[in-house]
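sequence and predicted model, in that order:
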Amino acid sequence: MKGLLVRASLRHLGRHPWLTALSLVGIALGVAVVVSIDLASGSAMRAFERSTDAVAGRATHQLLGGTSGLPERVYRDLRVRPDAPVSAPVVEGYAQASVGDRRTLTLLGMDPFAEAPFRDFSSGAAGDVSTLLTEPGTVLLSARAARALGVGVGDVLPVRVAGRDARLRVMSLIAPANEDTARAVESLALMDLSTAQELLGQEGRLTRVDLILPGGEAQAEQLRAALPPGTELVRASARTGTLEQMTRAFRTNLTALSLLALVVGMFLIYNTMTFSVVQRRGLLGRLRAVGITRRELFALVLGEALVLGLVGTVAGLLLGIILGRGLVGLITQTLNDLYFVVSVRRLALEPLTLAKGLGLGLGATVLAALVPAWEAARSAPVTTLRRSTLEDVSRTRAPKLALMGLALLASGVGMLNWPTHALLPAYVGLFGVLLGAALLVPWLTERLSLIAAVPLGLSFGLLGRMAARGVRTSLSRTAVALAALMVAVATTVGVGLMVSSFRGTVMSWLEASLLADVYISPATMVARRESASLTPGLAEHLRATPGIAGSSSLRLTQVQVDGLRTDLSAVDLSRTAARPYRFKQGDDASVWRELESSTDALIVSEPLSFHRGVNVGDTVQLATDRGLHDFRVVGVYFDYGSDVGTVLMPRATYDRWFDDRGVSGVALYAAPGQDLDALLASVRERAGDSQALLIRSNRSLRQMSMEVFDRTFTITQVLRLLAICVAFVGVLSALMSLQLERARELAVLRATGLTPGQLWGLVSLQTGLLGLLAGLFSLPLGVGLAYILVHVINQRSFGWTLRLAVSPETLGQALLLSLVAAALAGLYPAWKMARANPALALREE
């Protein structure tokens, strides 16, 4: 008997190849989006972790300095201690190759005599490693990097470092036999300590000192007690952990958006399995009548779903790998723009990610097929044989589903209003709102289709009334298609409004923050982390340019705040009256008065305030070059340049507590009547070519900032497009199944005189009504989704306050998208039914 059921199931799937294929495509797309995002973001993080581990080597702890690094004397004093631990000095930075694939290289300056306990890069080396010590400007590259850059032993490698062009000579190549090690050092450039210091402009200073402390934390505490002020001892793993925490919200948001595509795919699976049950209602009823048990029927339908789910999921995994190769570049660019420099050469296929995709695909399939399987098993044979029963049940159940939907909506709103910073309750609430809205669709469709029959009848006569009545009498089919299209279009509306609101907020912030006319900074590797310094004396030289009415300078660096690495901005506004900061907490006049009159006052950005619970009147502890010190928070300002958080203080306060005298950027205010183009030319001429600088006008800097913003959200737009594709497949599948199921009904109409053209009109009116209803349903849901994304998800993820702007243009585009998607999805069913032979369609199977 089981063999007979299996053959019947396979025969049914084989007789409807298009519907089966659409189901597989929907499952595959949903799984592919989730897997590709996970693989791409995971590959970027693992590439960074591998390179970090290679750089850290076998170190257990690290000594870190203040904002300008660690003085060399700290390392010397450490080495002469009686209980000196095993240690090695390190200078680290970044360079961009000017040849080949122009990859970003991590520069690692080291002392070869102290390196052996930490890192061994000499194994497998081809060339003379000793020349690193005897010849200046020499470098050791991996064999893979050399091939990609088109250089070999003895060749010159041109690079750009800290805004300056430099030439390095490749003296040796390394090719580790271990694949993981080879990947870790693929973008690493090794050189002597003094060469790295000269190249990076860090003469006399170190990035850190690596340590091996076999005594663990007990030995670490003893060493901490003897360290000079401004020097900190941390675990070697702390850096990777901090950066992983920085990017967690970014990667979580991508994963959540990708899961929306899987949710839409679940509607498609449910639609397919329901159609499978409905179309075979006669066969299933006869099987029940001859003795097939409810359990066997339940297993039959669920087994079909598992077969579809397995095939679709495997296809989705393969498609996800292909898609991930394209998305990894977008994610890497975003990480480089916002967080840190990372170079990802290939997609890393992690078994855990693939297993998770397999579990999601099969789990979603089984979950979506449970209701149709239960419906097939629970119905009595005589009931199953009647087609009208299902529609009667669907109409009777619609009010109950609507009440469930309202309950889910209320629960989702409750989760969203839960007073917590955690993201999980917010995402649970978001999906509760989506599911609750979907459960309202059957009741709303029935009510609105009754109302629509009147205007359609007046406009199109009998065909119009038949189209509206067909939507209502096929509620079990149309409601699922409408729900799938509604969720997909609402997703595009919500994400689109979120992006446009975010963009508008950032543009307003830039207009209020960028008050100067000319901005000057060194060329750097990370768009929003301008930590490089101008050549000493250059800032004052540029501030004295003729035609300047005022100027300000900025120092961007990082400092330990309450044990966490945090961005620090030191601003010198003594030569201008402009104050380019807007405050969320604190009065402008009183904030600036306290900042200028105190040596321990600062302000913090909104993200730092939100994530760490720091408000006006609180204190934050900074690791300064004079030791740990508590600073008073006198204001909280809006800032959309960093989601990690920033502390800001006047330059005079910074100079009081830190030895760093570097300048990261200069802003110039043109005198009244001064021609801006002439001023830019004068500044460029005055700067000369001693250092590669970015000299930009107010307008070009705003444009560059918005380009970074748009690059950041490119991947979001890709996810929107994929969600629409999944929805389109779902609507096409639903409409195809609906029209094919009505084949005999339409054949009767053809036999009684309905022409192929009128049949086209009937199907087109019906699909148009479905598209209109889905569009109308999606608008309030999309606006609600945008509100959740802007005021809950983004707030909890990044700490930013955004202004939600509902654009009529976006809503109009969504309605048009829904109508076009439904119209396109109805083309094939209309064409197929118009060409069908009425006699064949009326013939009993």
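Done, it's in.

switch to C-alpha atoms for all contacts and neighbour counts from now on
Fine.

wait, is residue 168 part of a strand?
Yes - judged by DSSP: H, G, I helix; E, B strand; the rest coil, residue 168 forms part of a strand.

what is the burial count for it?
Other residues lying near residue 168 total 19 when counted by other C-alpha atoms under 10 Å.

and residue 276, by the same measure?
Considering only other C-alpha under 10 Å, residue 276 is surrounded by 23 other residues.

relative to residue 179, how far out is it?
Here residue 276 is placed at a distance of 49 Å from residue 179 (C-alpha to C-alpha, to the nearest Å).

now residue 231
Taking C-alpha to C-alpha, one finds residue 231 at 36 Å from residue 179.

one more: residue 653?
Separation of residue 653 from residue 179 (C-alpha to C-alpha): 49 Å.

of the two, which one has the most company?
It is residue 653, of residue 653 and residue 179, that has more neighbours when counted by other C-alpha under 10 Å, with 21 against 9.

so how far is the first residue of stretch 138-151 from its last?
The first and final residues of stretch 138-151 sit 13 Å from each other (C-alpha to C-alpha).

any idea how far it is from the middle of the chain?
32 Å (C-alpha atoms, centre = their mean, to the nearest Å).

buried set for it?
In terms of neighbour count (16 or more other C-alpha atoms under 10 Å), stretch 138-151 has its buried residues at 138, 139, 140, 141, 142, 143, 144, 145, 146, 149, 151.

then this one, side by side with the first:
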Amino acid sequence: MFALLRTFSLQELLHHPWRTASALLAVVLGVALGFAVHVINASALDEFSRAVRSVQGQPDLELRAMQGALPERVYGLAAREHQQVAQAAPWLEASVQAWHARDSAPDDAKPVTLRLLGGDALQSGALAPALIPRLFTGHDRLDLFAPDAVFLNAAALQALGLNEARAAGAQLWWRLPAPASSDATTPARLVMVRIAGTVAASGPPLALMDIGAAQDLLQRWGEISRVDLLLAPDAHADRLLAQLRAAPGWPPGVLASVPGNEQQRVAQMSRAYRVNLTVLALVALFTGAFLVFSVLSLSVARRAPQFALLAVLGLTARQRLALVLAESAVLGLLGSVGGIALGLGLAALALRLLGGDLGGGYFTGVQPALQWSGAGALVFAGLGLASTLAGGWWPARAAQSLPAAATLKGLGALQTPQAGARLPLLLLAASAALAWLPPIAGMALAAYVSVGLLLLGGMAALPWLLGRLLQRLPEFARNRPLWLLAFERARRMRASASVAVGGVVASLSLAVALTIMVSSFRGSMAEWLDTALPAPAYVRAAGGMSQGDAGLRDARLVDAVRALPGVARAQPQRNASLSLASDQPAMALLVRPLQGAQAQALPWLAPPLAVPPGLIAVHISEAAAQLHGLQPGQRWSALQSAFAQGGADPPAFFIAGIWRDYVRQFGAVAMDSADYQRLTGDTRVSEIALWPAAHADLAALQARIQALAPAHGPLEWVSSQGLRERSMRIFDRSFAVTYWLQAVAIAIGLFGIAASFSAQVLARRKEFGLLSHLGLTRRQILGVVAGEGAVWSALGAIAGTVLGLGVAVILVHVVNPQSFHWTMELRLPWLRLALLALAVTAAGTLAAWLAGRAAAGRDAVLAVKEDW
């Protein structure tokens, strides 16, 4: 069998390199893209987990507030439980802007945002060894508790342009966040600190100092951010939490989580993005299976007399089946090996250019190193092999059931079974049924299967569909012999036509679906930005919105901006976070003026409801509504604990409306500014929405705003147009991989149609020779061939476009809401879809014409003698 495979099958594959290369290319790219996405995300998740572990250590339990900070008494109450708590460590977290004191004056500096951790060096070592301070040589041990001593990790030193030699004793300017109340008297909130040592923690830039010194600097006396607990050997977390909640003075709104929850939350946040990318990457494998089917079907049809002769010589039906499956296995093994190698290279390139999130924004600040995944390589290599075996199964069955005697007499091709509509209809019905199922384990698994069944049903319906479409000849072809030949052959050889255009329909349908999905999302995003950015300009801390509380500014900045000449209106805005469950990612809390004459509008799905007296209105995003099972008109009791104040009655919240949000995948809550300030006493702002006066000099207004920097820190002016352009660039970056996958699908389809038509035309040399003997010129024969290519390609383009529309409906209305919890409108870019269909039709026509030139030469005339 091996010798037969080497002489009979491998020579066939090598003698038709274009056909073989088209199938191999699809398998290689499918395996490579899927494996690359797996390696990239595995590397990023591992790096993020190591960074989190190095900073947070490995406590048994972690206590945090749902919203804002914890009162300091939480640490005392937890540490008092000596029988169950072996060790407790308090932490204060903030973010500060820092720069080297010798680099520039504070007003001209370009600061680096550092994550500040205030901790107790005597308590935290056992829980977080990577945060044990390491003093520089010659420094006093009491610097561990000095009010101006800080310890930086390697990322912070690098961001500040320092090494350990230069950092020893160096001084830094720190710009501190504004305190929660507006009663602070220090205008610029600038302090100078000195670097006393380092910490081994990895991850983003980090600064560590004594927790008491941090509370003094930040003016957050009596507040902490979290408490890490190391439990006693026989302690139980549930019993400890029950005792703490029953203790006098225990505040409401305290969440308890176990180690690893943050890594799990980030993994959960990025899971839908990763799964979608992997499924889209496997599109090439799906197309590759059809191309393998096309290549081997044509190969088996061309070698039918040889298979018949082998059967007469004693090769059994099972051996013929095994022979063709061995050919497909060779393609699968070669494609998988090449795909794993290419995927590793693509992963290394993507980690360098796009980072570990592939544009998704889930692993900000993490620079992962490439990590080999042996299990992932085996899985994707197995998928590549399985796809080629699936593609080769039907051709192998055809070779197995080949009638030897009839084929040797030239009659085997006449025994093609008629295609029915029962199987395609069953597949399409199953696809429609699965599309209605809810997500499984938070993923749109049923929808993915629905897409696969829709594609299989569409491909199975091709022979029947082509027969229906070609049942009646067009009027222009009836009196034109050359067009009549082209249409008649396409109509009577539907099985051959289906094989030729099968890979094209599969790749074009997926390219059409991706085009519609991206266009729909991009158009919806552009419309959403028009509502989400109502003001012409925004004023905020220099450096953007990703600085945490380092970007917060005192409420007096709003009054200062309103007093400037050329300002018609200025409204404060605040962005915060809100955690309602320890096992779920935090939601965003947006504080906006939502009541009164100058209330800002949100992109509501429906007009908001009237709020009953005594209740506080909140507006939730689509994601928050789906994840928490909420509807307008409900009271939200889970939100009460987050804003409860000591012994006072907790506030009652009313869900007034649902709004569309394309940024925050795990939900957002919008609240009126006055309600938030009354509940928390926090008047700080993240940014100011600014409406310049009519005919105002914008350049002069920007200069006046910059002049506020000495009192309020560096500020930046951002136009809404600039924010829109930046958001769309981020969108395009997030979908960069999707664009590449779309291009790959189109390229594979065009390459496959060229290979399929070339193989079919080259197998018809005797037919062309007979036409030459009947008096047709070479130009007329090429016209017939080009006409057949045009007919088949046009029909394939129509079928692929219609099938792609069906796939797009599932992607937009099922996969997207189940994966990311937001909805969007279906938008059809007719011009791009028409260009795709025309490109496929033109490529098929050109491929058939070029193949006809090679087949309709002198060899075609001589080939007729083979039957004499």
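Received the coordinates, thanks. Note that the coordinates shown come from a computational prediction; the quantities given were computed from them, not determined experimentally.

quick revisit: among the buried residues of stretch 138-151 of the first structure, which are in strands?
Members of those lying in strands (criterion: DSSP state E): 138, 139, 140, 141, 142.

output those residues in JSON lines; the columns should cover distance to residue 282 of the first structure.
Shown next, in JSON lines, are these (distance: C-alpha to C-alpha, whole Å):
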{"residue": "138", "distance to residue 282 of the first structure": "81"}
{"residue": "139", "distance to residue 282 of the first structure": "78"}
{"residue": "140", "distance to residue 282 of the first structure": "75"}
{"residue": "141", "distance to residue 282 of the first structure": "72"}
{"residue": "142", "distance to residue 282 of the first structure": "69"}
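
pick the one among those residues closest to residue 47 of the first structure.
In terms of C-alpha to C-alpha, no member of those lies closer to residue 47 of the first structure than residue 142, at 15.4 Å.

quick check: the closest one touching residue 174?
Yes - with contact defined as C-alpha atoms under 8 Å, residue 142 of the first structure reaches residue 174; the gap is 4.7 Å.

what is the top strand by length along the first structure packed up against?
When the first structure is parsed with DSSP E, its longest strand is strand 548-561. The contact analysis (3 or more C-alpha pairs under 8 Å, 6 or more residues apart in numbering; DSSP states H and E) places strand 548-561 of the first structure against strand 564-575, strand 619-624, strand 665-670.

all strands of the stretch 651-800 of the second structure, in order?
Ranges of strands in the stretch 651-800 of the second structure, per DSSP state E, counting those that start in this stretch, are 653-659, 668-672, 687-692, 715-719.

which stretch among the ones you listed comes nearest residue 540 of the second structure?
Nearest of those to residue 540 of the second structure, taken as C-alpha to C-alpha: strand 687-692 at 4.4 Å.

what stretch of the first structure does that closest one fall on?
Against the first structure, the aligned range for strand 687-692 of the second structure is residues 665-670 (TM-score structural alignment).

show me what that stretch is in contact with.
The contact list for stretch 665-670 of the first structure (C-alpha atoms under 8 Å, 6 or more residues apart in numbering) reads 516-522, 533-534, 539, 543, 547-555, 676, 679.

show me what counts as buried in it.
Neighbour-count burial for stretch 665-670 of the first structure flags 665, 666, 667, 668, 669, 670 (criterion: 16+ other C-alpha under 10 Å).

how big's the offset between it and the second structure?
Its aligned residues in the second structure lie a mean 2.3 Å from stretch 665-670 of the first structure after superposition (mean C-alpha distance after the TM-score superposition for the first structure).

quick one: that stretch to chain centroid distance?
On C-alpha atoms, centre = their mean, the centre of stretch 665-670 of the first structure falls 34 Å from that of its chain.

and for stretch 568-588 of the first structure?
That offset, for stretch 568-588 of the first structure, works out to 31 Å (C-alpha atoms, centre = their mean).

repeat for stretch 822-829 of the first structure
Chain-centre distance of stretch 822-829 of the first structure: 33 Å, with C-alpha atoms, centre = their mean.

report the buried residues of that stretch.
By neighbour count with 16+ other C-alpha under 10 Å, stretch 822-829 of the first structure contains the buried residues 822, 823, 825, 826, 827, 829.

hmm, back to that, what's the closest of the buried residues of stretch 665-670 of the first structure to residue 280 of the first structure?
Nearest member of those to residue 280 of the first structure, counting by C-alpha to C-alpha, is residue 665, at 72.3 Å.

separation between that closest one and residue 689 of the first structure?
As judged by C-alpha to C-alpha, residue 665 of the first structure and residue 689 of the first structure stand 17 Å apart.

and what of residue 650 of the first structure?
The value you get for residue 650 of the first structure to residue 689 of the first structure, if C-alpha to C-alpha is used, is 30 Å.

who's more crowded, the two?
residue 650 (24 against 10).

residue 657 of the first structure versus the more buried one, what's the distance?
For residue 650 of the first structure, the distance to residue 657 of the first structure equals 11 Å [C-alpha to C-alpha].

switch the helices and strands packed on strand 548-561 of the first structure over to JSON lines; also include distance to residue 45 of the first structure.
Output for those, formatted as JSON lines (distance: least, C-alpha to C-alpha, whole Å):
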{"stretch": "strand 564-575", "distance to residue 45 of the first structure": "18"}
{"stretch": "strand 619-624", "distance to residue 45 of the first structure": "28"}
{"stretch": "strand 665-670", "distance to residue 45 of the first structure": "30"}
